[in-house]
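[1] Here is a sequence with its predicted model. Questions after.
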Amino acid sequence: MSKLKLISIVIFVCLLVLTVELIASSKPHKNDNQYELLKEYRFTQEEMNFIINYQIDPEKIKPYLQFETFRVYNFFFYENIRTKYQLSYLETINTYNFPNYYNYDTIPTLAIFTNTPLVLVNKHFFLLKSYYPKNLVNVNTRNITYIKRPNEEMYLQKEALENFDKLYQEAKNEGFELVIFSGFRPYHKQQELYYETFGMDNSISAKPGHSEHQTGLAIDVSTLKHGLTDYFALSQEYLWLEKNAYRFGYILRYPKDKEHITGYQFEPWHFRYVGVEHAKIIYEQNLTLEEYLFKTFELK
């Protein structure tokens, strides 16, 4: 046999072996134990093939299975995000699903957790023009001091009003006279303020649909002396609110040094009802509503 022919045969055999290996690698490398484990997790056949083909350890997938929006085909994207930014598995899922969660210069997204005390409304998440909260109650049904305006009533959601009433009475018993300046504000009223009163200044007023006042869960509260100014932050009333509001389910919505997260400058008068249980955690961990939701719940 000639040397040239021998070389040709060797090359052919090598190519054949390589071809066989490539064909084999395109099929699932079935490991019985691994396969049974995947079946236990209720993956589809296609998903199991994907996991086995890419030799993904099922144990590394396991922490993600608790999340409804988890998709096995995104596994490598999830892991890249998690390891790069040192995030929890929940934060990883939320980052993948809402990459612009903290980016207020992108296309707005419909509000999440609507019809709950945790509804998120900010410069990125918005409410529809037609959104109108249920269970609105007139503030005048309670013995609370509030600003009365001509041809205008003030409302809050029932639960928010009931809890603010408790807050108000305790503050009053300690010598603090609080005043509500604003409560529920419908879309059309916010539209009027934004375009006519504040001249579309985003630093002063929220765009229509992006105001928390449309939820019926937000209040602007201060004193007659200080009004809605930064001077309120220097008052004893504010200091009392800052330390006690959470006990009644309210949080300081736009705290100092969190502007890059909330999108708004510090507003000592703007408080938001989220419920006692949630407010306690937010207060104790020094979080904003955005941070709390992102770290605690799967965002969908």
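    Ah, there it is.
[2] When you work out contacts or count neighbours from here on, use the C-alpha atoms and nothing else.
    OK.
[3] if I look at Y96, how far off is Y89?
    To Y89, Y96 is 11 Å away according to C-alpha to C-alpha, to the nearest Å.
[4] how deep is I251 tucked in, by neighbour count?
    The local packing count at I251 equals 30, with neighbours defined by other C-alpha atoms under 10 Å.
[5] three-state assignment of it?
    The three-state assignment at I251 reads strand, by DSSP: H, G, I helix; E, B strand; the rest coil.
[6] wait, doesn't it sit right on F271?
    Yes - contact between I251 and F271 holds when scored by C-alpha atoms under 8 Å: they sit 5.5 Å apart.
[7] okay, and the common contacts of the two?
    Common contact partners of I251 and F271 (C-alpha atoms under 8 Å, 6 or more residues apart in numbering): none.
[8] what sits against Q157?
    For Q157, the residues meeting the contact criterion (C-alpha under 8 Å, 6+ apart) are 133-137, 216-217.
[9] what about P133, distance to Y250?
    18 Å.
[10] Between those two, point out the one with more neighbours.
    Y250 (30 against 17).
[11] Alongside the first one, take a look at this:
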Amino acid sequence: MIHDIIAKEVKLVQNKKTNIEARVILILICLGVFCGCFWVMNQTYDPLARYPYATDENRDILLQYLDSEDIDYIISNQIQPEEFIEFIDEEGFNIRYCRLYYTAAKTQAQSNAYIVNFVNRFRQHFSANTLKTLLEHYSYVDLTTFYENEAIRQQPLKLVANPSQMFVILNADTSVYKYAPLNLVQTGSLSLHENLAQAWERMENAYQSMLGSDASLGLVKGYTPYDQVFTEYTTLSQINPERVDQVYLPAGQNELQLGYTIGLQGYQEWINGLLAQETVDYAALKEGLEESLKVKISWLEENAYRYGFVIRYPQDKESVTGHLYNPFLLRYVGTENARAMQENNKVMEEMKLSEE
């Protein structure tokens, strides 16, 4: 009896062992089948299957230069081949900046290698939309020089993306660098924006009508290019380096570079007087002017707005503009804006101006 029981137990153990072995074999077979299927699938997998713009012509080059993450990126962002294919073999190419490369090339011509290098170095300064605007107004060389020198030397200094806008405000934190405006016309030896030139002629005629044909507002400053501003600023800095930025801003930051600013007779005399004073005293400066200049100041303060001009840096607004009063420096803003500024005693920094 005991022998029969032992025999049954032995047989039960043997059956369990057989079942385990069978299960192991089954698992190994399934694993082998899975690996085989995976290998077959891997041999036939097309990483560009989900990319609708893959063609027989571009497939090989896409697979050569883009890894799986890159391919996922162009799929998820719906990037078409024409946005990057011409840059793909350039050293430093990064698919994540392809729209910047594309925007740059379409806006201002340059070699693909140059564009890739330019974007890779300075991409933190612009978006695709901003880059387009910048390249419509500045050269690659000027942008490179600005970002490498000016922006580092004078932090924080921001380059104005669209310096052609009528109401650009320049100060210690903004720059148009070497921008040269279009739509300039000659008035005597000076260049002015064409809209300003027409308004200037009307204002000069009105002044002569009121004070006689021999009277003149005396236009002495118009559009002033970067290099000339740089020279003038350097000269004035030697007179009074501590105060110069309050009377004449440096090159790139000076609104005379915009084409919408003019200086009238008395302009330079006033600046020199401000720099020569130990303590700023406008009353003393006015007292020292010849009578015709005193008359001119009064007329401008009462009438310039009628022709679209404002005194750019008026008295009692120094804390807003960061600039000392100069009654001979005018900015053209259009008649409606000028009237609103006159009536509300506001400067450009305090207004939301609109083109008429």
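    Perfect, thanks for sending it. Here the structure is a predicted model, which means the values were calculated and not measured.
[12] how about the strands in the second structure?
    Listed in chain order, the strands of the second structure (DSSP state E) span residues 158-159, 174-175, 184-187, 190-193, 219-221, 261-264, 309-313, 326-332.
[13] So which bit of the first structure is the fifth one matched to?
    Going back to what we said before, that points to strand 219-221 of the second structure. Strand 219-221 of the second structure falls opposite residues 180-182 of the first structure when the two are matched by TM-score structural alignment.
[14] Mean per-residue distance, the matching stretch versus the second structure.
    Following superposition, stretch 180-182 of the first structure is found to deviate from the second structure by 1.2 Å on average (mean C-alpha distance after the TM-score superposition for the first structure).
[15] Now find how far off-centre that stretch is within its chain.
    Remark: stretch 180-182 of the first structure is offset 26 Å from the chain centroid, using C-alpha atoms, centre = their mean, to the nearest Å.
[16] what's stretch 5-23 of the first structure aligned against in the second structure?
    For stretch 5-23 of the first structure, no matching stretch turns up in the second structure, with TM-score structural alignment as the criterion.
[17] same thing with stretch 45-59 of the first structure?
    Aligned by TM-score structural alignment, stretch 45-59 of the first structure corresponds to no residues of the second structure.
[18] Likewise for stretch 84-102 of the first structure?
    The alignment of stretch 84-102 of the first structure onto the second structure (TM-score structural alignment) covers no residues at all.
[19] Can you tell me, leaving aside adjacent residues, what's nearest to the most centrally placed residue in the second structure?
    Closest residue to the average C-alpha location of the second structure: A161 at 3.2 Å, with C-alpha atoms, centre = their mean. What sits nearest to A161 of the second structure in space, not counting adjacent residues and going by C-alpha to C-alpha, 6 or more residues apart in numbering, is L134, at 5.0 Å.
[20] and the gap between the one you found and A251 of the second structure?
    In this view, L134 of the second structure and A251 of the second structure are 18 Å apart by C-alpha to C-alpha.
[21] Equivalent analysis for G288 of the second structure, please.
    Computed with C-alpha to C-alpha, the distance linking G288 of the second structure and A251 of the second structure is 30 Å.
[22] if you count what's nearby, which of those two comes out ahead?
    Between G288 of the second structure and A251, counted using other C-alpha under 10 Å, A251 has the larger neighbour count: 24 against 13.
[23] Could you check which residue of the first structure pairs with that one?
    Applying TM-score structural alignment, one finds that A251 of the second structure aligns to P208 in the first structure.
[24] Its match contacts R185, doesn't it?
    No - proximity of P208 of the first structure to R185 does not meet the contact threshold set by C-alpha under 8 Å, at 10.1 Å.
[25] Now do the contacts for the residue nearest to the centre of the second structure.
    A161 of the second structure makes contact with 130, 133-134, 137 under the criterion C-alpha under 8 Å, 6+ apart.
[26] which helix is the longest one in the first structure?
    helix 3-25 (DSSP state H).
[27] Name the residues of it that come out as buried.
    Taking 16 or more other C-alpha atoms under 10 Å as the neighbour-count basis, helix 3-25 of the first structure is seen to contain no buried residue.
[28] How far does that helix sit from its chain's centre?
    Using C-alpha atoms, centre = their mean, the distance from the centre of helix 3-25 of the first structure to the centre of the chain it belongs to is 57 Å.
[29] So which elements touch that helix?
    With contacts defined as 3 or more C-alpha pairs under 8 Å, 6 or more residues apart in numbering; DSSP states H and E, helix 3-25 of the first structure has no helix or strand neighbours.
[30] contacts for it?
    Outside of helix 3-25 of the first structure, the residues that reach it under the criterion C-alpha under 8 Å, 6+ apart are N53.
[31] what does stretch 287-295 of the first structure give?
    Identification of contacts with stretch 287-295 of the first structure by C-alpha under 8 Å, 6+ apart yields 90-91, 94, 118, 120, 253-255, 258, 261-262, 282, 299.
[32] Show me which of those residues is closest to N244 of the first structure.
    Nearest to N244 of the first structure among the contacts of stretch 287-295 of the first structure, counting by C-alpha to C-alpha, is I282 at 12.6 Å.
[33] can you count the residues close to that closest one?
    I282 of the first structure is flanked by 21 other residues according to other C-alpha under 10 Å.
[34] Just tell me what it corresponds to in the second structure.
    Pairing criterion TM-score structural alignment: the partner of I282 of the first structure within the second structure is identified as M341.
[35] Could you tell me which residues make contact with that match?
    When the contact criterion is C-alpha under 8 Å, 6+ apart, the partners of M341 of the second structure are 310, 347-348, 351.
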